[in-house]
Structures are given as C-alpha cells and as structure tokens.
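**Student:** Please find the sequence and the predicted model below.
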Amino acid sequence: MAIFVPDLPDSLRGDAPAQEHAPWAAHPLQSRGRRHAEPEAPTRGMFQRDRDRIVHSSAFRRLVYKTQVFLNHEGDLFRTRLTHSLEVAQLGRSIARALGLDEDLVEAIALAHDLGHTPFGHAGQDALNACMADYGGFEHNMQSLRVVDVLELRYPEFDGLNLCFEAREGILKHCSARNARWLEQREPGGVGQRFLQGTQPSLEAQLCNLADEIAYNAHDIDDGLRSGLLTWEQVLTVPLVARHHASVQRDHPQLTGRRLLYETIRRMLSEQVYDVMRATRAALAQHRPQHVDEVRQCPPLVGFSADMRAESLQLKQLLLHALYRHPQVMQTMGVAQQVVRELFAIYLQQPGEMKPDFAARTDTERAVADYIAGMTDRFALREHARLTGQQVLM
C-alpha cells in the first residue's frame, strides 16, 4: 500500500533526529500500510500515530477498571490492566532502544495488547469463552484485534482505529488455527497468515510478548506480597528472587519492608532485561536478518538465555500455584465467572438490555460477547445487580 507523506512546512519541522533503526527493525516508511488508505500526519510517523490513536481510544481508558489479578475495589495500589500495559510499554521501549528496534511500534503494541480482555481477568475470559463455545468461542487476543479493527467508533470513514499492519500483527500474538483461517479468508496475506505458515512476527511484536511476561512476573510478586496472599518464605524459594534479595541485604543491610522489596524487584528486572538484550543480540548475530521480512522467516529471535528461561519458568510456577490458584483468588474469580455467565444469558434473551449499538446488531451472540468483553469490573457488577436484583459479594 502506498504511503502518503505530505510536505512539511519549515515552521513545523523539529530539530529532533529521527530514530536510528537497525536493518532488522520495522520501519514506519516501509510499513505494509493500513486497511483503509488515508493521508499520514505531517509531524508523526505511522507507528507513532498508531500509538496516539490507542491512547485516545475508549477501550484504553477502560483498562484502568479491569482486573489484572486483584479486583479494582480490593485495593488502590494493585495493578490493573492499564498500569500493567504501561509497565510493558516501559520495559519494551527500554529494550527496543538498545536493539535498534522501532520504539513507537513497540509502545503501540504494548499499550494495545490487552484491549480485548474481559472484566475480571482470565476468569472472565474463561467464562465468556465457555458461553461462546457454540458460536465461535472467545479469545482475548482476537478480541483486542476486533477492538482496533471494528469496535472503536471514532472516525467518519471507517470502523476501528485503522492501525498499521505491523501494530495489528503484534496485537494478535496468539491465534487458533480456526480463527487464523477465518482471518485469512477475509484478509488474504494479512495478520492471520503467519499462524497458518508457521512464520514469526516482527521483532517488535516478539519483544512485546516477552516484556509482557517480565512485567507481570515482577508486579505479581509485588501485589501478591502486598495482599498477604504470598509470603517472603514462598517467594524466596525461587532462585531468581532469592539471589537478588540476598544481594540487596548484603549491600543494604538496613533495608526492610517495601524498600527491600522494591530494590529486589528492580535488580531482578534489570537482570532479565540485560539477559534479553544479550540473548537476542546473539540470535541476531547467528541468523543475520537484513530486513524485517527476513526476521519473519527466522525462528523466534527475541528471548531469554536458557538459564534465565528456566528461572523465569520457576517463578511463573510459583505464582500459578501460590497466587493465581490461592483459595481467596479462586473464590473471587468463581463469583466473577457467575456474573459473566448470567449476564450473557440475560443479554442473549433480552438484547434490548444492551446499549443500542449492540442491541441493533443481527449477530446477537457475538454482539453480547463484544458488549461484555468491553465492560469494566464495576460496570459488569452494576449491570448484574440491575438485571438480577442481586448484590454479589466479591
């Protein structure tokens, strides 16, 4: 797709140098373009404009009231989908700069990667997927793509945000074969193709996937300890944490409480970030891609070293068993799933209870899924109380 770049008046030309791109990086001037042709902005590159559109979207604002692990009302300092996305963007940009990748594209993908998440975190997603089992299922990555392609209604000429191919490719980090075939039928050679051919996305997309993992592992330790559901004794069974905890105590024996925790996590994050940089540089040196399209034909290139991957997996296993499956979390999420299931059943029988744009659609089941997926935690609870007369305790 041709890219329109208007002449820029001298009064608008900034003195800041353009970002240096490595040969293997995605470049805004070499983008595969947008699904709907439109003139580009005179002072912003294509990926920067994508990032800006995401930040101004309604779906992005709703992330502040969507669960990461703990429900929004359980504490003011626990992470939400919004703060998680910001942390992923920060980690992603830091690593991208060191590797010569496009920072704006990394930030756009990071800020948009959870736009399709349901209220109540993975529990809400699992409940909605079960409700949609006979109607195509529900995948939050596909839903994030639906948000930016279809559901955001902001522009007169098209639905969605009309993001670049490269941003959309990164947002769809996982996809079932069935959904990939569905996408390929509607957009031949588009974002579904790589899942059918077994190729890779851009390095920027690969980086966001890993930055997501690094971010939630670190902040779930913080939130888990703050909540009291995790103990230091449990966390220190993980060598990655124990090593840095010991080094902090050695360097700062007076530290206790939050300062000790924060410095431990800071050092743990730093080691992981530098490990990704070293491991990725080694992979790039081995495979020597000279263009983003050559990256797509290589095996995954952004990743941890083998040792760090093993340590990260140990941390993930600890969080899975000690935090995500903690009886208190499981009880809360069980109630959340009940809320989603009952909302789905009511809207399916009474579509008029939804907002007019959704009630008027003829694909009722998918409209209900879109409507529920777009809810914040507190709106879902208010709707459930309005429609059932029940105040659930969470």
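**Tutor:** Sure thing, it's come through.
**Student:** CA atoms for contacts and neighbours, from now on please.
**Tutor:** OK.
**Student:** Next, work out how far apart the closest residue to residue 121 other than its chain neighbours and residue 272 are.
**Tutor:** In this structure, residue 121 finds its nearest non-sequential neighbour in residue 67, 5.0 Å apart by C-alpha to C-alpha, 6 or more residues apart in numbering. Remark: distance between residue 67 and residue 272 (C-alpha to C-alpha, to the nearest Å) = 25 Å.
**Student:** before we move on, what about residue 26?
**Tutor:** Residue 26 is 24 Å from residue 272, by C-alpha to C-alpha.
**Student:** ok, now residue 283?
**Tutor:** Residue 283 sits 16 Å away from residue 272, going by C-alpha to C-alpha.
**Student:** And here is the other one:
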Amino acid sequence: MTQNIAALAPWACDPAHTRGRRHPEPPAPTRTDFQRDRDRIVHSSAFRRLVYKTQVFLNHEGDMFRTRLTHSLEVAQLARSIARSLRINEDLVEAISLAHDLGHTPFGHAGQDALNACMADYGGFEHNLQSLRVVDALEERYPQYDGLNLTFETREGILKHCARANALILEAQEPGGVGQRFVLRQQPSLEAQLCNLADAIAYNAHDIDDGVRSGLITLAQLGEVPLFERYRASAQAEYPHLAEPAAQRRLLYEAIRRMLSDQVYDVIAATSAALERVQPRSVQDVRCAPALVEFSDGMRAQSQQLQRFLFQNLYRHPQVVELTGRAQQVVRDLFAAYLAQPQEMKPGFAARAQQAPHAAQAARAVADFIAGMTDRYAAREHERLTGQRLLG
C-alpha cells in the first residue's frame, strides 16, 4: 500500500521538496526520489553482501542467526510501522533503514573495533561514515558518477553518528551538506531519528531470540529483566500450555512479539506527545529542536536495562568473546598483509593503494576493501594469505 504524500505532516520530509542529489537528475515518471533511493540501495552490491555479514554470531555458526541483511529488514519493518502513525515519510524511513549498515565490516562490532585500531594513525574507521562512503563513492553502478547518488535526506539518515573531526572534513568538502548538523549540534529529520530508535528496538529483540537459540542465554536468565519477563508471564498466563518444554520456542516468540508491539506503541505515544509539546511546523524546525522521536521515560529505562543484560550475558559471553577475538585477529592480519602487499587486493583497490600519494590514502583503500568483505570471504582471504584457519 502506497503512502498518501498529501497526508504527510508538516514536519515530514516531502520528496517534492528534497534538497536534492549531488549530481542532478530528472525526476522519474512513476516513483518519488525517496522511492528511487530505496530501489538503488536494494539493487546495490553492498546490500547483497549484508546477507553474509554477522550480527552477534559469526556467519558460519548457524543458518538461522540474524545477519546484517535480516537485521536491516527488521529495522525497516518496525520503522515503517511507526512512520505511518506519525505521518512521516515511509519511503525515506525504509531507504535509511535498508542502508544504515552498508558500511559495517565483517564480524560485526568486533571487526569494526579491530579495523578502527588498524586505522588509528590514518584517520580511524567509523562504520556510519563508511556507510556514507559506500553510497557516495564505493558503489560502481552508473556511468556518470561513483556511488548511488542518493538524496540529501537519505544520506543524512545514513550518517547516524560522526566524530566532529570527520564532520568538519565533510563540511569542508560539501558546505551545508550532511556533516553540517554535527558541526551545529542539530538533529536530523524525524525519519532519521526514527530509524535510529528502530535500530535499537530490533537489536534487542533479535539478540534475545538468537541468544536463546544459541543456548548462551536462557529464559530463566531473562526472568531477571523486567521488560521481557512481564511479556513472558502474560503470554504464559493466557496460554498455559506454553509452559511445556516443547512449547518454549513459541513462548519466546510470543513474549518478543508482545514486547515489540508495546515498544512500537510507546514510541508513537511518546513522540506524538513531544511533537504536540514542541509543535514544529517544518523539517527545519525539527532540526533545531531537541530529539523528538523517543521512548517514554519508563520504557527507555527498561530498554537500557535489557541492553545491559545482553551486554553482560550475551555479547561478553566467553564463547562469543573467544570467537570475536579470532575475528579481530583476522582483520588485523588482513590489514597488515594488504598494506605491505596491496597487489593482493582486487585490482581497483590495489590500484588506489599503489597510486596513493600518501600513506593515509593507501590505508583507506585497504580499509575500504576489508570493510566490504563478508565474514566468509575475509576468513578465506586470511587463510590464503597466512596459511592459518582461524574461523569456520
């Protein structure tokens, strides 16, 4: 079902008034600019690679665990559900959601941390900034320009976080562009704010599911988390047969479903109240206001408590830490090998590194190559270059 653009609220991003693309293009006859952005993202090489990039569990550990691709789809579903109630642009929300992790390294946050450490002397590595690099420069699909030539609004939403030093570089390269809000300490559009929160909601829910499926956390442990336990208890009270051992998977799904629903309704209610309080009349009013897409105070506190539980019991589980330690070694070894022998990379990246006038530019070519890898490709390359098999 297509959203009625005429029904958008005054605080929503209207594709008819987009701030445009870096390379001007004529409008499409049947699609808005934000719909075109979404379609370009879905057809990109970087989007396809997300299916083999990890969330918490490395790609070889099981077929049913979330990947960056399934995570992005879940974020898009949650964000679109909320966007319609808030009368903001669903197509823009979907485009941002699908693109927000395009710059993530193999091996999840472990890979990102390792690559950032490798790049410490060359400007560092930020996965949000890398996602912008993917859509602005690294995708090679069109004869007229590098990148996907997305609209300002989609690019702004993709750049969720940005260090001030990098924001100043972006602002110098593109005055008044996507780096400006970090310099001025302003907010992005409501659509971008919504994707940020939907990202966190999706993370918590699917990491509970994957954590229990893996056996690293249990329903009994989750009883310590009020946000989850009240939905488990209500589901079991309504359906007593879910207490049976054979029905534990259904109980988990039902508890997560109820938790997600309540969080969606909470965001809609809390954000509607914030909009009523601030009464923005334009997207620019939104940028100059405090963050408006939010949980209620109670839901925010309980969500943070759940995040702390997952950090302590899942992300820091000895089995996860042991595997991610090996994954980080893979990234470090690949970076050192390619920096010393750039010809071992694919031709385009090798040429960039070999022709770079400065060490930082050569290192950036190496980082771009590694960041684009899937888990299994990185593991295979590491074995090819070092003779060691650390993963898989």
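**Tutor:** Structure received. If you're wondering where the values come from, they're calculated on a predicted model, not measured in any experiment.
**Student:** so where do the strands sit in the stretch 51-200 of the first structure?
**Tutor:** Using DSSP state E, counting those that start in this stretch, no strands are found in the stretch 51-200 of the first structure.
**Student:** In the first structure, what stretch matches the lengthiest helix in the second structure?
**Tutor:** The longest helix of the second structure (DSSP state H) is helix 248-278. Taken onto the first structure by TM-score structural alignment, helix 248-278 of the second structure occupies residues 257-287 there.
**Student:** repeat for stretch 29-39 of the second structure
**Tutor:** Using TM-score structural alignment, stretch 29-39 of the second structure lines up with residues 42-52 of the first structure.
**Student:** How far off centre is that stretch?
**Tutor:** 20 Å (C-alpha atoms, centre = their mean, to the nearest Å).
**Student:** How about stretch 221-232 of the first structure?
**Tutor:** For stretch 221-232 of the first structure, the distance to the chain centre is 23 Å (C-alpha atoms, centre = their mean).
**Student:** before we move on, what about stretch 204-215 of the first structure?
**Tutor:** Relative to its parent chain, stretch 204-215 of the first structure has a centroid offset of 9 Å by C-alpha atoms, centre = their mean.
**Student:** Can you state the residues of the second structure onto which it aligns?
**Tutor:** Using TM-score structural alignment, stretch 204-215 of the first structure pairs with 191-202 in the second structure.
**Student:** May I see the buried residues of the matching stretch?
**Tutor:** 191, 192, 193, 194, 195, 196, 197, 198, 199, 201, 202 (16 or more other C-alpha atoms under 10 Å).
**Student:** Contacts only, for the fourth one.
**Tutor:** Contacts of residue 194 of the second structure were listed using C-alpha atoms under 8 Å, 6 or more residues apart in numbering, and they are 79, 83, 93, 293.
**Student:** Spatially nearest residue to the third one, not counting backbone neighbours?
**Tutor:** Which is residue 93 of the second structure. residue 191 (5.3 Å).
**Student:** So residue 67 and residue 272 of the first structure - more neighbours on which side?
**Tutor:** residue 67 (25 against 19; other C-alpha atoms under 10 Å).
**Student:** For the counterpart of that one in the second structure, list the residues it contacts.
**Tutor:** Mapped onto the second structure by TM-score structural alignment, residue 67 of the first structure lines up with residue 54. When contacts are counted by C-alpha under 8 Å, 6+ apart, residue 54 of the second structure touches 66, 67, 68, 106, 107, 108, 375.
**Student:** ok, 10 Å please
**Tutor:** With contact taken as C-alpha atoms under 10 Å, 6 or more residues apart in numbering, residue 54 of the second structure is in contact with 60-61, 65-69, 71, 104-109, 111, 374-376.
**Student:** among the residues you listed, which ones are buried?
**Tutor:** Among those, those classed as buried by 16+ other C-alpha under 10 Å are 65-69, 71, 104-109, 111, 374-376.
**Student:** With respect to residue 353 of the second structure, which of the contacts of residue 194 of the second structure is nearest?
**Tutor:** The closest of the contacts of residue 194 of the second structure to residue 353 of the second structure turns out to be residue 93 (C-alpha to C-alpha; 35.7 Å).
**Student:** Give me the aligned partner of that closest one over in the first structure.
**Tutor:** Checking TM-score structural alignment: residue 93 of the second structure goes with residue 106.
**Student:** tally of neighbours for that match?
**Tutor:** 35.
**Student:** so what's it up against?
**Tutor:** Contacts for residue 106 of the first structure (C-alpha under 10 Å, 6+ apart) come out as 26, 47-48, 51, 88-97, 166-167, 170, 202-208, 211.
**Student:** mind checking which helix or strand whatever residue of the first structure lines up with residue 329 of the second structure is in?
**Tutor:** Counting by TM-score structural alignment, residue 329 of the second structure lines up with residue 338 in the first structure. Here residue 338 of the first structure sits within helix 327-349, counting by DSSP states H and E.
**Student:** Mind reading off the mean deviation between that helix and the second structure?
**Tutor:** Once fitted to the second structure, helix 327-349 of the first structure is off its aligned match by 0.3 Å on average (mean C-alpha distance after the TM-score superposition for the first structure).
**Student:** Report the buried residues of that helix.
**Tutor:** Within helix 327-349 of the first structure, the residues scored as buried using 16+ other C-alpha under 10 Å are 329, 332-333, 335-341, 343-344, 346-348.
**Student:** any idea what residue 144 of the second structure aligns with in the first structure?
**Tutor:** Aligned counterpart of residue 144 of the second structure in the first structure: residue 157 (TM-score structural alignment).
**Student:** Against residue 285 of the first structure, how distant is its match?
**Tutor:** In terms of C-alpha to C-alpha, residue 157 of the first structure sits 44 Å off from residue 285 of the first structure.
**Student:** now residue 220 of the first structure
**Tutor:** From residue 220 of the first structure to residue 285 of the first structure the distance is 34 Å (C-alpha to C-alpha).
**Student:** Can you pick out the residue with more neighbours from those two?
**Tutor:** Counting neighbours by other C-alpha under 10 Å for residue 220 of the first structure and for residue 285 shows that residue 220 has the greater number, 21 against 10.
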